[in-house]
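A.B. asks: generate coordinates for the sequence data below:
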Amino acid sequence: MMSNLFSSFDPSTNIFNLSLNWLSLMMGMMIIPMTFWFIPSRFNMIWINIIITLHKEFKTLLGPMNHKGSTLIFISLFTLILFNNFMGLFPYIFTSSSHMSLTLSLALPLWLTFMMFGWINNTKHMFSHLVPQGTPPILMPFMVCIETISNMIRPGTLAVRLAANMIAGHLLLTLLGNTGPMMNSFTITILILIQMLLLILEFAVSIIQSYVFAILSTLYSSEVI
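C.D. replies: Next up, the predicted model:
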């Protein structure tokens, strides 16, 4: 019996004093057959087409200043988050992307790198971002404060958005699942249908949130070039 609702997201479960929950980060790599990397199956072809589409979109967002291979980090980021979101949908597998320790570890280094690169190499360009074009002179000090604060909370918003969306769906599934033993056969049938619809919704959320994280990271990087 869970002591509280959030214990299903508790990463402290261990075996032989080893925290094995975080193995879900690499668990999928263990079950992929070796032939996947050599023989181009239909699934492989679909994934290659997805990567090509993402490459074209990220290249467009980065603009004319993008360098060869610059989209690779954002495609890898999308793949990592999508993979972890999907792994969390399987029963009894720890959802690593629902924890701030992972999402902030992805967002904060990216944001810090973009800021350091921008302020060192394009200082004037970074200062111009603090005052939007057409701002009245009397409002300029306030706009600088607002833009600075909005810039500083970007890694936090990226991390919280991903973690909160993953937790919300899982909590809803857990809450509805816990009501099952108290229902009769007819209401359990309706509950199972609702759970299946929610699971489909969670699949969509998993894809959307990984895409949003990667797209926003790309947009933040395009502002410092």
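
A.B. asks: drop to CA atoms for contacts and neighbour counts, all remaining ones
C.D. replies: Fine.

A.B. asks: any idea which helix or strand carries Gly156?
C.D. replies: Element membership of Gly156, judged by DSSP states H and E, is helix 154-178.

A.B. asks: in that helix, what's buried?
C.D. replies: Applying a neighbour-count criterion of 16 or more other C-alpha atoms under 10 Å, one finds 154-155, 158-163, 165-167, 169-170, 173 buried in helix 154-178.

A.B. asks: burial of Ile75, as a residue count?
C.D. replies: Ile75 sits with 20 neighbouring residues when counted by other C-alpha atoms under 10 Å.

A.B. asks: swap in Ser96?
C.D. replies: Residues lying near Ser96 (other C-alpha under 10 Å) number 25.

A.B. asks: check Met1 too.
C.D. replies: The number of residues packed near Met1 is 4, by other C-alpha under 10 Å.

A.B. asks: just the one 5 residues further on next, same as before
C.D. replies: Around Phe6 sit 12 other residues, with neighbours defined as other C-alpha under 10 Å.

A.B. asks: skipping adjacent residues, who's closest to it in space?
C.D. replies: Leu171 (8.0 Å; C-alpha to C-alpha, 6 or more residues apart in numbering).

A.B. asks: now do stretch 152-160: distance to the chain's middle.
C.D. replies: Remark: stretch 152-160 is offset 12 Å from the chain centroid, using C-alpha atoms, centre = their mean, to the nearest Å.

A.B. asks: which residues does it contact?
C.D. replies: By C-alpha atoms under 8 Å, 6 or more residues apart in numbering, the residues outside stretch 152-160 that reach it are 100, 103-104, 106-108, 111, 213.

A.B. asks: mind listing what's buried in whichever helix or strand Phe213 is part of?
C.D. replies: Using DSSP H and E, Phe213 sits within helix 185-223. Applying a neighbour-count criterion of 16+ other C-alpha under 10 Å, one finds 188, 191, 195, 198-199, 202-203, 205-207, 209-211, 213-215, 217-218, 220-222 buried in helix 185-223.

A.B. asks: please give the structure of this sequence too, so both can be compared:
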Amino acid sequence: MMTNLFSIFDPSTNIFNLSLNWISTFIGLLFIPYSFWIIPNRQFIFWNFILNKLHNEFKMLLGINQFHGSTFIFISLFSFILFNNFLGLFPYIFTSTSHLTISLSISLSLWLSFMFYGWINNSQHMFIHMIPQGTPSILMPFMVLIETISNIIRPGTLAVRLTANMIAGHLLLTLLSSTSNNMSFYMLLILILLQILLLILESAVAIIQTYVISILSTLYSSEVN
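C.D. replies: Model (predicted):
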């Protein structure tokens, strides 16, 4: 019996007090067969099609001032989060993206790198960005304060958005499955159908949240150029 519903997200598997759950963060590539990298197959062509579409979209968002190869940072971010979101949908696999340890580490490191680069190399542009064009003089101090706060909370909103969406679906699946002990056969069939539909919804959420995080990170980086 669980004393706390959120305990399903706690790392529990360990050897010599070393948590093995976080290994799931790095085993996504093991699910890809070796032939994927050598022989052009359907999976390889499909994944390349997705990455090319993402590359073109990120390139358009970054604009003409982008550095060559900067889109690969966000493509790698997309692939990493997508692998971890999908791995968490499998039974008995730890969902690393449901923890702020992972999501906040990613968003905070990206945001800090953008801020350091922007203030060191484009400080005048960063100051101009704090005051939208056409702002009355009397409102300028308030606009600077508002823009500063909205800029500071960006990594937190990115991390919480990903974490909350991953936690919500898993909690709903757990709550539904915990009610199946005293159900009749027909109600159990309905519950299984609901679980399948919810799992399909969670797969869509995993893709959408990955895309949202990647797009927002790209937009944040385009503002410092």
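
A.B. asks: so after superposing, what's the score?
C.D. replies: Once superposed, the chains reach a TM-score of 0.97 (TM-score structural alignment, normalised by the length of the first structure), with 225 aligned residues with a C-alpha RMSD of 1.0 Å.

A.B. asks: circling back: give me the subset of the contacts of stretch 152-160 of the first structure lying in helices.
C.D. replies: 100, 103-104, 106-108, 111, 213 (DSSP state H).

A.B. asks: redo those residues as TSV? Include distance to Gln133 of the first structure.
C.D. replies: Formatted as TSV, these follow (distance: C-alpha to C-alpha, whole Å):
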residue	distance to Gln133 of the first structure
Met100	35
Thr103	33
Leu104	32
Leu106	32
Ala107	28
Leu108	28
Trp111	24
Phe213	27
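
A.B. asks: give the helix, strand or coil label for Pro40 of the first structure.
C.D. replies: Under DSSP: H, G, I helix; E, B strand; the rest coil, Pro40 of the first structure falls in the coil class.

A.B. asks: gap between it and Ile48 of the first structure?
C.D. replies: Going from Pro40 of the first structure to Ile48 of the first structure by C-alpha to C-alpha, to the nearest Å gives 10 Å.

A.B. asks: secondary structure element holding Thr135 of the first structure?
C.D. replies: Counting by DSSP H and E, no helix or strand carries Thr135 of the first structure.

A.B. asks: what do we get in the second structure for it?
C.D. replies: Counting by TM-score structural alignment, Thr135 of the first structure lines up with Thr135 in the second structure.

A.B. asks: how about the contacts made by its match?
C.D. replies: Listed by C-alpha under 8 Å, 6+ apart, the contact set of Thr135 of the second structure is empty.

A.B. asks: mind redoing it with 10 Å?
C.D. replies: Going by C-alpha atoms under 10 Å, 6 or more residues apart in numbering, Thr135 of the second structure touches Met143.

A.B. asks: now do Ile192 of the first structure
C.D. replies: 176-177, 180, 198.

A.B. asks: could you check how far the residue mapped onto it from the second structure is from Phe185 of the second structure?
C.D. replies: Residue pairing (TM-score structural alignment): Ile192 of the first structure is matched to Ile192 of the second structure. Distance, Ile192 of the second structure to Phe185 of the second structure, by C-alpha to C-alpha: 11 Å.

A.B. asks: again with Ile152 of the second structure
C.D. replies: Distance of Ile152 of the second structure to Phe185 of the second structure, given as C-alpha to C-alpha: 53 Å.

A.B. asks: just Asn4 of the second structure next, same as before
C.D. replies: Asn4 of the second structure sits 29 Å away from Phe185 of the second structure, going by C-alpha to C-alpha.

A.B. asks: the helix or strand containing Ile50 of the second structure against the first structure, how far on average?
C.D. replies: In this structure, Ile50 of the second structure sits in helix 42-62 according to DSSP H and E. Once fitted to the first structure, helix 42-62 of the second structure is off its aligned match by 0.2 Å on average (mean C-alpha distance after the TM-score superposition for the first structure).

A.B. asks: elements contacting that helix?
C.D. replies: In terms of contacts (3 or more C-alpha pairs under 10 Å, 6 or more residues apart in numbering; DSSP states H and E), helix 42-62 of the second structure is packed against helix 35-38, helix 71-87, helix 185-222.

A.B. asks: of all those, which one is nearest Asn21 of the second structure?
C.D. replies: Closest to Asn21 of the second structure of those is helix 71-87 (C-alpha to C-alpha; 11.8 Å).

A.B. asks: thank you kindly, that will do.
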